[in-house]
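# turn this into a structure:
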Amino acid sequence: MIDEQDSTAAGDTFISHLVELRNRVMKASAAIIVVFLGLMPWAGKIYDFLALPMMSALPVGSKMIATGVITPFLIPVKVTLLVAFVIALPVVLYQAWAFIAPGLYAHEKKLVAPLVVSSSLLFVAGVAFCYFFVFGVIFKFINEFAPKSITVAPDIESYFGFVMTLFIAFGVTFEVPIVVIVLVRMGLITVEKLKQIRPYVIVAAFVIAAVITPPDIMSQLLLAVPLCLLFEVGLIVAPMFAKATEAPEETEEETV
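Next up, the predicted model:
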């Protein structure tokens, strides 16, 4: 009888968690949809803003092309949806935090909340660095390298795929300090060990940059150098973060 009651209680708890998760997802989705619908009248201008680095590198009067029938409509809509997600990100993160926070201890809340906020800010910073700085260098190089007998007229769908790839690459690259902090905090590796493998990390950074970026040394440096610097930032911050988020029992053990 007791087992049946425990089983029923566990089932009710699981269902209540599913309902709570559904409600949180619906609220986050609603926030994205509301922002998306509000931005739709300016979808064309939003894409023009995304295309500005390329258009600035092309000769005056140049334009992009669209080879698909619905591409001129579909691509701006995709860009607008991504912008809506970024704008609504605080609401999405809040819903995620509100769902998991009740099941966390105080010291775990100290760990999760800063990581969620800082990782989001770092990803946005990586995207901004790519847009405002890297694109100008890459597109200028491509335009200057292109033979004079070629008219450069990028397809908007190809351009969208290219910039999204670099946005993700630089956004993930800027997450390196978070990766270092988590690895150290979970005890999977020590800061001293990470310092020992620093030369391998530097080599890996340049290999990754060579694979992801266009084949010019400048764009590779623009990805590899921040990656190495952010790795060093992680080495500095990780011990402080680990100390600040210790569980009470961990602190007592150190005292004893």
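
# alpha carbons only for contacts and neighbour counts from here, please
Fine.

# I figured residue 168 was touching residue 127, is that so?
Yes - Residue 168 lies in contact with residue 127 (Cα atoms under 8 Å); the separation is 7.4 Å.

# tell me which of those two has more neighbours.
Shown here are residue 168 and residue 127; by other Cα atoms under 10 Å, residue 127 has more neighbours (24 against 16).

# how far away is the more buried one from residue 121?
10 Å (Cα to Cα, to the nearest Å).

# what touches both of those two?
Common contact partners of residue 127 and residue 121 (Cα atoms under 8 Å, 6 or more residues apart in numbering): none.

# what about the residue nearest to residue 46 when sequence neighbours are not counted, which SS state?
Using Cα to Cα, 6 or more residues apart in numbering and skipping residues adjacent in sequence, the residue nearest residue 46 is residue 80, 6.7 Å away. Following DSSP: H, G, I helix; E, B strand; the rest coil, residue 80 is assigned to helix.

# need the contact list for residue 80.
Residue 80 neighbours (Cα under 8 Å, 6+ apart): 36, 39-40, 43, 46-47.

# longest helix of this structure?
helix 2-39 (DSSP state H).

# list the buried residues of it.
21, 24-25, 28, 31-33, 35-36, 39 (16 or more other Cα atoms under 10 Å).

# the next helix or strand after that helix to helix 2-39, inter-axis angle?
Note on helix 2-39: by DSSP states H and E, the next helix or strand toward the C-terminus is helix 43-57. Between helix 43-57 and helix 2-39, the angle comes out at 70 degrees (axes from the mean of the first three to the mean of the last three Cα atoms, to 10 degrees).

# structure for this one too, so we can compare:
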Amino acid sequence: MDEQKQPLTSHLKELRKRLILSFIAVVTGFIVCYAFSQDLFDILSKPLLKMMPSGSSLIFTSVAEAFFTYMKVAFIAGIILTSPFVLFQVWAFVAPGLYRNEKRYVIPFVAAGSFFFVLGILFAYFVAIPVGFKFLLGYATDFIKPMPSMKEYLSFSIKFLLAFGLVFEFPVVLVLLARIGVVDAKTMARHRKYAILLIFIFAAVMTPPDIISQLLMAIPLMGLYELSIILSRIFGKKKKVDPPPSE
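Take a look at the predicted model:
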């Protein structure tokens, strides 16, 4: 085997090894989480049930809906549970090809990204979802009763949680762009009004069509944008100052 093919083959073997390990980890996580899938779904459904009339419950409208809902819950929880191991496998595969200065930035940004993602999910679970449901369920009357199904609620809540988790990555992305010199704090501050307009458009697309849900996403996003400006001033790429010409 010639010298050019050997490195490619070894990379493919390494990739195969990391993928197999990640797959085994996710399957193991799924099996473990399936044993607690009902408890996990109960935790997930608490924000909705607290806003519904006393004695209310979720329903399932097909014979297999409850089974497949618990399967999905276990699969999602399994991915979350094993994500540190999977990320380590990604790092183990990518790290040998990175320069030392690149490695120095990866870990802080991955840690910050994980922190803000979890923060976004917690904000959605404890603030956005309860307030949003309270508003939406306010349309119920004596003749119109809410009867959400397990499948519908799981789909809605997971999308909502993921949307807020990704939205809270906003500062990490902007600081990264500032660090490599694509944007800077002054530019972001100067174009603040356009950013706010885009934030409200984004919130309108990502949330249910009611003003409360849109505000619940737009207001934190505006705060995160301001935080991004501050962090970009601190961690952004510093412009080199040319020395004064010698006389």
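
# can you find the partner of the residue nearest to residue 46 of the first structure in the second structure?
Residue 80 of the first structure maps onto residue 74 in the second structure, with residues paired by TM-score structural alignment.

# repeat for residue 128 of the first structure
So, by TM-score structural alignment, residue 128 of the first structure is matched to residue 122.

# same check on residue 30 of the first structure?
In the second structure, residue 30 of the first structure lands on residue 24 (TM-score structural alignment).

# I'd like to know how far that match sits from residue 31 of the second structure.
Residue 24 of the second structure is 11 Å from residue 31 of the second structure, by Cα to Cα.

# go on, residue 47 of the second structure?
Distance from residue 47 of the second structure to residue 31 of the second structure, counting by Cα to Cα: 26 Å.

# what packs against the one helix or strand residue 218 of the first structure maps to?
Assigned by DSSP H and E, residue 218 of the first structure belongs to helix 217-244. Other helices and strands packing on helix 217-244 of the first structure, by 3 or more Cα pairs under 8 Å, 6 or more residues apart in numbering; DSSP states H and E, are helix 135-145, helix 156-173, helix 176-185, helix 191-196, helix 198-212.

# what residues does the helix or strand just after that helix touch?
Going down the chain from helix 217-244 of the first structure, the next helix or strand is helix 248-255, by DSSP H and E. Outside helix 248-255 of the first structure, the residues within contact range by Cα under 8 Å, 6+ apart are residue 107.

# hang on, the match of residue 128 of the first structure in a helix?
Yes - applying three-state DSSP, one finds residue 122 of the second structure inside a helix.

# aligned partner of residue 199 of the second structure in the first structure?
Match for residue 199 of the second structure (TM-score structural alignment): residue 205.

# pull the contacting residues for its match.
Contacts of residue 205 of the first structure by Cα under 8 Å, 6+ apart are 224-225, 227-228.

# mapping onto the second structure, list which of those remain contacts.
Contacts from the contacts of residue 205 of the first structure that recur in the second structure, judged by both residues aligned by TM-score structural alignment, their matches' Cα atoms under 8 Å, are 224, 227-228.

# and these, which is closest to residue 103 of the first structure?
Lowest distance from residue 103 of the first structure to those (Cα to Cα) belongs to residue 227, with 34.2 Å.

# wait, that closest one sits on residue 177?
No - between residue 227 of the first structure and residue 177 there is no contact under Cα under 8 Å: 9.2 Å.

# so the equivalent of residue 68 of the first structure over in the second structure: helix, strand or coil?
Matched to the second structure by TM-score structural alignment, residue 68 of the first structure sits across from residue 62. Following three-state DSSP, we place residue 62 of the second structure in the coil state.

# residue 228 of the second structure: what's its closest spatial neighbour, skipping adjacent residues?
Using Cα to Cα, 6+ apart, the nearest residue to residue 228 of the second structure is residue 171, at 4.7 Å.

# my guess is that neighbour contacts residue 225, does it?
Yes - contact criterion Cα under 8 Å: residue 171 of the second structure and residue 225 qualify, at 6.6 Å.

# quick one: stretch 92-107 of the second structure aligns where in the first structure?
The aligned range for stretch 92-107 of the second structure is 98-113, by TM-score structural alignment.

# elements contacting the longest helix of the first structure?
Looks like helix 2-39 of the first structure contacts helix 71-87, helix 89-100 (3+ Cα pairs under 8 Å, 6+ apart).

# counterpart of stretch 223-238 of the first structure in the second structure, which residues?
So stretch 223-238 of the first structure sits over residues 217-232 in the second structure, by TM-score structural alignment.

# ok, and the closest non-adjacent residue to residue 231 of the second structure?
residue 175 (6.6 Å).

# the one you found: neighbour count?
Counted by other Cα under 10 Å, the residues lying close to residue 175 of the second structure total 27.

# the residue mapped onto it from the first structure and residue 230 of the first structure: what is the separation?
By TM-score structural alignment, residue 175 of the second structure lines up with residue 181 in the first structure. Look at residue 181 of the first structure and residue 230 of the first structure: by Cα to Cα, they are 11 Å apart.

# with that, I have no additional questions.
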